[in-house]
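Participant: sharing a model that was predicted from the sequence below.
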Amino acid sequence: MDKKKRATVFWFSMLVVLGSLMGCSYPQVLAEPYDPNGKSLNSAYSESDPHVGGRYLVFASDRGFSQDIYLYDLVDRRLIDLPGLNSLDMIASHPDISVDGRYIVFSGNRQGETDIYLYDRSLRQLRNLTGNLNTQVQNPMLNADGSRIVFEANAKGQWDIFVYNRQGERIE
């Protein structure tokens, strides 16, 4: 199966699951228009790593000439601008979002170094949580209110789970 067909099947399946998660009594498909320019949920670009938090869907996409993080409002059915989050010098992946949609966590790779970043939508502030952690990190996730960030870190030659708070402090 080619890449576009797999993406179409994936998004169709994802939308059916989303309909179920949003309290519907039977699966429904979101009828989003296709936009070849990437200004809607469905596009000609490669989307990956979708996660739902409340009314929001966060995902990574290679729209705009780099792999960035995008936020889609499932109720208003529109993309939401994320000022200060995406940059041309970073490859972003594996996003997650708090239930209220305020906090977005993701892996960001700059010049071959991957760190875990937290974006506060209210303050429009991006924070590198693991800049002082000299090890490989991956797969961040948020708890419901965004106060705890968990991720995998290869600090001792094996992958372990680390828990941080929003300030970038490790919680034992």
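Facilitator: Alright, I've got the coordinates.

Participant: use CA for all of it now, contacts and neighbours both
Facilitator: Will do.

Participant: name the SS class of residue 12, please.
Facilitator: Under the three-state scheme (DSSP: H, G, I helix; E, B strand; the rest coil), the conformation of residue 12 reads as helix.

Participant: now do the helices in the protein.
Facilitator: Listed in chain order, the helices found in the chain under DSSP state H are 3-21.

Participant: quick check, central residue of it?
Facilitator: Using CA atoms, centre = their mean, the residue of the chain that lies closest to the mean C-alpha position is residue 95, 2.1 Å off.

Participant: who touches that one in this structure?
Facilitator: Contact partners of residue 95, counting by CA atoms under 8 Å, 6 or more residues apart in numbering, are 49-51, 58-60, 69, 104-107, 140-141.

Participant: before we move on, what about residue 60?
Facilitator: Residue 60 makes contact with 47-50, 67-70, 92-95, according to CA under 8 Å, 6+ apart.

Participant: go with 7 Å
Facilitator: Neighbouring residues of residue 60 by CA atoms under 7 Å, 6 or more residues apart in numbering: 47-49, 67-70, 92-93, 95.

Participant: next, find the distance separating the residue nearest to the centre of the chain from residue 53.
Facilitator: The gap separating residue 95 from residue 53 is 11 Å, by CA to CA, to the nearest Å.

Participant: residue 111 now?
Facilitator: Distance of residue 111 to residue 53, given as CA to CA: 30 Å.

Participant: out of those two, which sits in the busier spot?
Facilitator: Just comparing residue 111 and residue 53: by other CA atoms under 10 Å the higher neighbour count belongs to residue 53, 21 against 8.

Participant: residues contacting the nearest residue to residue 81 once chain neighbours are set aside?
Facilitator: Excluding the flanking residues, the one nearest residue 81 by CA to CA, 6 or more residues apart in numbering is residue 71, at 7.4 Å. Shown here is residue 71, whose contacts under the criterion CA under 7 Å, 6+ apart are 56-59, 79-80.

Participant: try it against this one:
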Amino acid sequence: MAIVLAGSLASCSSSGRLLNFPLDLAGRGLNSPASELTPHLGAEYIVFVSDRRGSQDVYLYDLTQRRLIDLPGLNSLDAIASHPVVSEDGQTIVFAAIREGRSGIYLYNRETRQLRNLTENLPAEVRHPTISADGSKIAFESSQNGHWNIVVCDPSGRTLNLPSSIFN
């Protein structure tokens, strides 16, 4: 499966341009013979999930340098990753994962190479994270109250109480 981005990276227009990244049989590029899933574009980066190493892992591709970026400490054999997103500067990656039968929202900091479970103490299923452009807010869905609600937190996992005026 190939990842193809439609539109210009700087702006989208109706004419747009199609960016096609070639297949790399060795798995060192953006597209490989494996399944490439749920891509997310963050300025000069694409984050996605792939099973190219036999497990569902998160990958980060630098569009400027046209290469995969090493993410030490991010992927593990005991997790099934999904729905990754990346901050605009490419330094913070947030994704959903299932570990030991429990869903969680994880934050990876490329500078410190640290992985944190933001929902470790949340007694609920969680899914579909997203991150603000500057990396200061993370939103995701939570089933804590018996139905799906949106939770917003900071990178430490502390829930933010947003003023209702931002929704008006």
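Facilitator: Received, thanks. What you are looking at is a predicted structure, and each value in this text was computed from that prediction instead of being measured.

Participant: TM-score them against each other, please.
Facilitator: Once the chains are overlaid, their TM-score stands at 0.89 when taken by TM-score structural alignment, normalised by the length of the second structure; 160 aligned residues with a CA RMSD of 1.6 Å.

Participant: the residue nearest to residue 81 of the first structure -> the second structure?
Facilitator: Counting by TM-score structural alignment, residue 71 of the first structure corresponds to residue 60 in the second structure.

Participant: and for residue 113 of the first structure?
Facilitator: Checking with TM-score structural alignment, residue 113 of the first structure has residue 102 as its match.

Participant: same question for residue 35 of the first structure.
Facilitator: Aligned by TM-score structural alignment, residue 35 of the first structure pairs with residue 24 of the second structure.

Participant: return the residues in contact with the spatially closest residue to its match that is not a sequence neighbour.
Facilitator: Closest residue to residue 24 of the second structure apart from its sequence neighbours, by CA to CA, 6+ apart: residue 32 at 5.1 Å. The neighbours of residue 32 of the second structure, taking CA under 7 Å, 6+ apart as the test, are 23-25.

Participant: scan those residues and report the most crowded one.
Facilitator: Neighbour counts for these were taken using other CA under 10 Å; the highest belongs to residue 23, with 16 neighbours.

Participant: that one and residue 9 of the second structure: what is the separation?
Facilitator: Counting by CA to CA, the gap from residue 23 of the second structure to residue 9 of the second structure is 20 Å.

Participant: could you do residue 61 of the second structure as well?
Facilitator: From residue 61 of the second structure over to residue 9 of the second structure the distance is 14 Å, taken as CA to CA.

Participant: neighbour-wise, which of those two wins?
Facilitator: A side-by-side neighbour count of residue 61 of the second structure and residue 9, using other CA under 10 Å, places residue 61 first with 21 against 15.

Participant: so who does that one touch?
Facilitator: Taking CA under 7 Å, 6+ apart, we find residue 61 of the second structure in contact with 30, 45-47, 67-69.

Participant: one more pass at 10 Å, please.
Facilitator: 28-30, 41, 44-48, 67-70, 90 (CA atoms under 10 Å, 6 or more residues apart in numbering).

Participant: do the same with residue 147 of the first structure
Facilitator: Counting by CA under 10 Å, 6+ apart, residue 147 of the first structure makes contact with 98, 103, 164-167.

Participant: how about it, what's its match in the second structure?
Facilitator: So, by TM-score structural alignment, residue 147 of the first structure is matched to residue 136.

Participant: can you tell me how far its match is from residue 93 of the second structure?
Facilitator: Taken as CA to CA, the spacing of residue 136 of the second structure relative to residue 93 of the second structure amounts to 12 Å.

Participant: also residue 64 of the second structure?
Facilitator: Residue 64 of the second structure sits 18 Å away from residue 93 of the second structure, going by CA to CA.

Participant: what do you get for residue 161 of the second structure?
Facilitator: Residue 161 of the second structure sits at a distance of 22 Å from residue 93 of the second structure (criterion: CA to CA).

Participant: picking up where we left off before, select, from the contacts of residue 71 of the first structure, the two members most distant in space.
Facilitator: 59 and 80 (11.9 Å; CA to CA).

Participant: number of nearby residues for residue 132 of the first structure?
Facilitator: When neighbours are defined as other CA under 10 Å, residue 132 of the first structure has 9 of them.

Participant: do the same with the one 4 residues further on
Facilitator: For residue 136 of the first structure, the number of neighbouring residues by other CA under 10 Å comes to 16.

Participant: which position in the second structure aligns with it?
Facilitator: Superposed on the second structure with TM-score structural alignment, residue 136 of the first structure falls opposite residue 125.
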